[in-house]
Every structure is written in C-alpha cells, then in structure tokens.
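Q: Sequence first, predicted coordinates after that:
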Amino acid sequence: MDDSQLLRYSRHVLLDDIGIEGQQKLLAAHALILGAGGLGSPVALYLASAGVGRLTLIDDDTVDLTNLQRQIIHTEASIGRPKVDSARQAIAARNPGVQLHTVARRADAALLDERVQSADVVLDCGDNYATRHALNAACVRHRKPLVSGAAIRFDGQVSVFDARRADSPCYACVFPPNQQVEDVACATLGVLAPLVGLVGSIQATEAIKLLCGIGEPLVGRLLMIDTRQGEFTTLRVSRQADCPVCGADARPAHNGP
C-alpha cells in the first residue's frame, strides 16, 4: 500500500484482526455482486469503501423513481439509466481506486458460471428464486463462498454458504430448488427502507470476514431479522446428504485444495 492507501484505510489497519495484511488481502480481492438494488446498493458501497480491489456488478434493470426510497446508490439524476451505470458513477466518486466491471444483462446459468469462477466471494443481492439457485449452483461448482441476503416487508435474512467447507450446506439444502415458491416483490408487498441497508451491511461484513479470514462466518446459520420487534434470531441449518446440488451424488469431484 502507498501512503494514500494507508491513510484511507487507517481505521482498518488499526484493527488487530485486519491490519496491513488484511487490508492488502481486500485490495487484492475480487467480489461478485448479483443485483444493484436495495441489497446491492449498501453491499457495493461498503465493499468499495472498504477497499475490495475488484468488483463485478450484474444487473439488467434501470433506475426508477420507486427505487430511490431504499436503493441508496442511485439518485434522481440516474432515473432511466441502467442501474450498473448509476452504480459505477457512485462507486467511482467514493473510491476511484476500485476496479469495477459491470454486466447489464439478465443473469442466466451460463453467465453466472462464467463470472463466478474468477471471484473470491459472491454476494446474492437479487430477488429472483430461480436466479438464486443458478448462482448457488455456480458457487458449488467452482467452490466459491456465497453470501446470501433477502428482505421483504419488515423481515430479512442472511446466511453464508461456503462450498469449500465439508460441513457447509448450500442454498439448495435450506431452500430446495424443487420447492414450489412464488417470487414475492417489494413492488406488491412493500419493504422498509432501512431494512435493506441492514441486511446489505451484514452481507458486506460477512464478505470482508471471508476475504480476510477473520471471525466466524454465518456458515450453517440463518440469521433472521424482525425489525418490527427489534429481534435477531439465529437458526441452525445443516447440509443435506441428498441435496441435488451439493449432495454426494451431485457434487463434482475436485483435485487440489
């Protein structure tokens, strides 16, 4: 790090668990963020501010006036523009040293498989059940840690699925892909504005922990957030031997670490 970076990240450097070595890990890291909306906004801003050196942001949507209630990376001047372009401008203004690659396409299995393999950590900030499963499958295939978040109405949840760990479930272990689930949208059910900031901030925290190798990530745990009651509840979740994605009959063999 040069003198400017030492000053910019000095509050990280002061933390014994991060220090100069940990900050250098962040600067060398690559995070893939799926979604530039309510969850992706705080995730992208905090990872960029924290000094994660490379970010890939995938989103095919454009900024709408209704987004501005909670999607803090966008402004009125961005209405009508692709969200990834709006996010690029905001991230560049906050930390021009971050390398940002944007993909303004709808995420399908082929795109996710291509992009996930080069990432060090993947963050699911989307709102589509099928896409969540496609992202999870790519993370299992390439053994990449996945930080998953969701928020609707007054309730949120966060968990970490780390395919590098033998004891870690994957997203499909907890939310089976053959389960009949109707995608719910905040456009019809609503969502509390600060809730997505809370969930996204926890996702960013978990990603930094994974990249720096500090603390204990939310592997095997589902953090449930109830903002109406002001309650945080942790549920234990386990890997399922018959999981169609990471189970013994489905998980691909890997050579090396």
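A: Looks like it arrived, so ask away. On a predicted model such as this, the values are computed, not experimentally measured, just so you know.
Q: When you work out contacts or count neighbours from here on, use the C-alpha atoms and nothing else.
A: Will do.
Q: ranges for the helices of the stretch 151-257 of the chain?
A: Taking DSSP state H, counting those that start in this stretch as the test, the helices found in the stretch 151-257 of the chain are 171-174, 186-189, 193-212.
Q: was I right about residue 24 contacting residue 2?
A: No. Counting by Cα atoms under 8 Å, residue 24 stays clear of residue 2, with 10.9 Å between them.
Q: the more surrounded of these two?
A: A direct count of neighbours by other Cα atoms under 10 Å for residue 24 and residue 2 places residue 24 higher, at 18 against 7.
Q: just to confirm, which helix or strand has the more buried one in it?
A: Secondary structure assignment for residue 24, by DSSP states H and E: helix 19-27.
Q: for that helix, packing partners?
A: helix 10-13, helix 193-212 (3 or more Cα pairs under 8 Å, 6 or more residues apart in numbering; DSSP states H and E).
Q: And the first one, what's buried?
A: The reference is to helix 10-13. 12, 13 (16 or more other Cα atoms under 10 Å).
Q: and residue 85, how far is that from residue 79?
A: 11 Å (Cα to Cα, to the nearest Å).
Q: The two: who's more crowded?
A: Comparing residue 85 with residue 79 by other Cα under 10 Å, the one with more neighbours is residue 85, at 20 against 17.
Q: so what's that one up against?
A: residue 102 (Cα atoms under 8 Å, 6 or more residues apart in numbering).
Q: can you confirm it is in a helix?
A: Yes. Applying DSSP: H, G, I helix; E, B strand; the rest coil, one finds residue 85 inside a helix.
Q: Second structure for comparison follows:
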Amino acid sequence: MQDEQLLRYSRQIMLPQIDLEGQTKLNAACVLILGLGGLGSPVSMYLAASGVGKLVLCDPDVVDLTNLQRQIVHDTPKVGMAKVDSAAETLQRLNPEIVVETIPAKLDEATLRQRMQQADVIVDCTDNLEARLLINRVAVLARKPLVSAAAIRWEGQISVFQPYLGDNPCYHCFYGKVGGIAQTCSENGVVGPLLGILGSMQALETLKLLVGTGETLTGRVLLFDGQCMEWMALKLPRDPNCPVCATVNRIHP
C-alpha cells in the first residue's frame, strides 16, 4: 500500500479490528449496490470513502427533482442524468482510487446472479417489494451475504441475510412477519435523514462483513422509529417451510 493510501485510510487502519490487513481486504473487495436512491446514496459514498476497491452500481432510473431531498449522491445539475452515472461522478471525485462500474438497467434473474457471483457483498437499496424478493432469491442461490434496509415516513429497518450459515433466515422468511414494507416513499413520503441513518448502517454492516470483524445483524433485525428516536431489536427465526431457503445447504459451526 502506497504512502498516500496509508494516509487516506489512516483513521481506519488505526483500528485494531481493521488494521493494515483489513484495509487491504477492503481495497481488494467488490460490492454490488442495487439502487442509487435514498439508501444507496450514503451506502455508496461511505464505501467509496472507506476504500472498497470496486463498486458496481445498478439502477435503471434517472435523477428527478423530487429525489434531491434525500438522495445526497446526486445534486441539482444532474437532474435528468442516469442515477448510476450521477453517482459514479460523485464517488470518483470522493475517491479517485476506486473502480466504479455502472449498470443503468434493471437486471433479470440470470444477469443478476452473474453479477452477484463477482461480488463479495450485495447491498439491497431498492424501494419495492418485488425487487427485494428477487434480489433475496438470487442472493440465496449465489450464497452471498445480503445487507438489506428499508425506510418509509419516519420508520426504518435493517438486517443482514446469510441463510446458508446455521439456522439463519432469508429475507423471504422475514417479510411475512413485518408488514408495511411493500409501501413506497413516493406514495407515503419519507424524511430525508432517515435514509442517511439506515444507509450508513448498511455501509457499516458491509464493512464488517468484508473485514470479518464484529457481530453482524445476521439473524436479527433492527427497527427504528425516528419520531421517538427508539430502536428495537428482534431475533428472526428461520421459516422451515420457506420456498426460497428451506432446501439450502447450510454450514453449521
């Protein structure tokens, strides 16, 4: 690692849980970010700043004026630009050392699986249930860790799904237990900083997975109420009859 890199990442390298070895892992890692909106903005910016070597950005949409209240990776002059191109410009200015690949399209299942196989961690920053269920299904097949969050109005949630480890559930197991996620921000509204909170936590969980430190949210979900500033943690049991992960070959410690 060159002197300039050591200086750029010095505050992370100082942490014994990361150190030079962990930073080297980050520099060599690839993360697939699905959705460059309210959640994908802080996720992509913090991962870029942290030195994750390659970020693959996937989003079929263009920047709209209504996005700018919360999607901080974009700015006013970029209205009408493809979100992935807008985000890529911001991220390359933030950290020109990383590689940013853009996919300005909605991926079908086969292409999504191919892309997931090339990534170390998948981050779901989409805003609709159909996309989340597809991403979960493909992540289970690809046996890749999935960092998922959702936010609406003043409430949010975050979890990590690795159903191939022990008796941990997948997103499909979870969805049947918590309602309201199927609603969208465009229909119900959302306060901007809420996306920053949840997206930053997605980035943090991703870094922990890449470095291999700490205890992730695998098997748990955090629910957040921004109105009263309260967090609630719930354990997520696996659904033995889940149509997505019931037959997955699991690794037991």
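A: Alright, I've got the coordinates. Since this is a predicted model, take the numbers as computed values, not measurements.
Q: ok so, going back, would JSON lines of the helices of the stretch 151-257 of structure 1 with distance to residue 112 of structure 1 be doable?
A: JSON lines is the format used below for the helices of the stretch 151-257 of structure 1 (distance: least, Cα to Cα, whole Å):
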{"stretch": "helix 171-174", "distance to residue 112 of structure 1": "15"}
{"stretch": "helix 186-189", "distance to residue 112 of structure 1": "24"}
{"stretch": "helix 193-212", "distance to residue 112 of structure 1": "18"}
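Q: now those in a markdown table, with mean neighbour count and distance to residue 230 of structure 1?
A: Putting the helices of the stretch 151-257 of structure 1 into a markdown table (neighbours: other Cα atoms under 10 Å; distance: least, Cα to Cα, whole Å) gives the following:
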| stretch | mean neighbour count | distance to residue 230 of structure 1 |
| --- | --- | --- |
| helix 171-174 | 22 | 24 |
| helix 186-189 | 10 | 20 |
| helix 193-212 | 23 | 11 |
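Q: Would you check that residue 238 of structure 1 makes contact with residue 168?
A: Yes. Proximity of residue 238 of structure 1 to residue 168 meets the contact threshold set by Cα under 8 Å, at 7.0 Å.
Q: what about residue 49 of structure 1, how many neighbours?
A: By other Cα under 10 Å, 18 other residues sit near residue 49 of structure 1.
Q: What lines up with it in structure 2?
A: The equivalent of residue 49 of structure 1 in structure 2 is residue 49 (alignment by TM-score structural alignment).
Q: element containing its match?
A: With DSSP H and E as criterion, residue 49 of structure 2 is part of helix 40-50.
Q: center of structure 1, which residue is that?
A: When Cα atoms, centre = their mean is applied to structure 1, the residue found nearest the centroid is residue 123 (1.9 Å).
Q: so that residue sits in a strand?
A: Yes. Counting by three-state DSSP, residue 123 of structure 1 is found in a strand.
Q: hmm, back to that, have a look at how far, on average, whatever helix or strand comes next after the helix holding residue 49 of structure 2 is from structure 1.
A: Going down the chain from helix 40-50 of structure 2, the next helix or strand is strand 54-58, by DSSP H and E. Superposing on structure 1 and averaging over aligned pairs (mean Cα distance after the TM-score superposition for structure 1), strand 54-58 of structure 2 comes out at 0.6 Å.
Q: Check which helices and strands strand 54-58 of structure 2 is in contact with.
A: Looks like strand 54-58 of structure 2 contacts strand 30-34, helix 83-94, strand 99-103 (3+ Cα pairs under 8 Å, 6+ apart).
Q: make it 7 Å
A: strand 30-34, strand 99-103 (3 or more Cα pairs under 7 Å, 6 or more residues apart in numbering; DSSP states H and E).
Q: Tell me how far the alignment partner in structure 2 of residue 206 of structure 1 lies from residue 215 of structure 2.
A: Using TM-score structural alignment to pair residues, one finds that residue 206 of structure 1 aligns to residue 205 in structure 2. From residue 205 of structure 2 over to residue 215 of structure 2 the distance is 9 Å, taken as Cα to Cα.
Q: List of residues touching the helix holding residue 49 of structure 2?
A: 33, 71-73, 91, 94-95, 98, 125, 196, 199-200, 202-203 (Cα atoms under 7 Å, 6 or more residues apart in numbering).
Q: Any chance of the residues you listed in a markdown table with distance to residue 11 of structure 2 as columns?
A: Below are the contacts of helix 40-50 of structure 2 laid out as a markdown table (distance: Cα to Cα, whole Å):
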| residue | distance to residue 11 of structure 2 |
| --- | --- |
| 33 | 25 |
| 71 | 27 |
| 72 | 24 |
| 73 | 23 |
| 91 | 19 |
| 94 | 16 |
| 95 | 15 |
| 98 | 18 |
| 125 | 27 |
| 196 | 22 |
| 199 | 21 |
| 200 | 17 |
| 202 | 20 |
| 203 | 17 |
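Q: Just the closest of those residues to residue 17 of structure 2, please.
A: Closest approach between the contacts of helix 40-50 of structure 2 and residue 17 of structure 2, by Cα to Cα: residue 203, at 16.2 Å.
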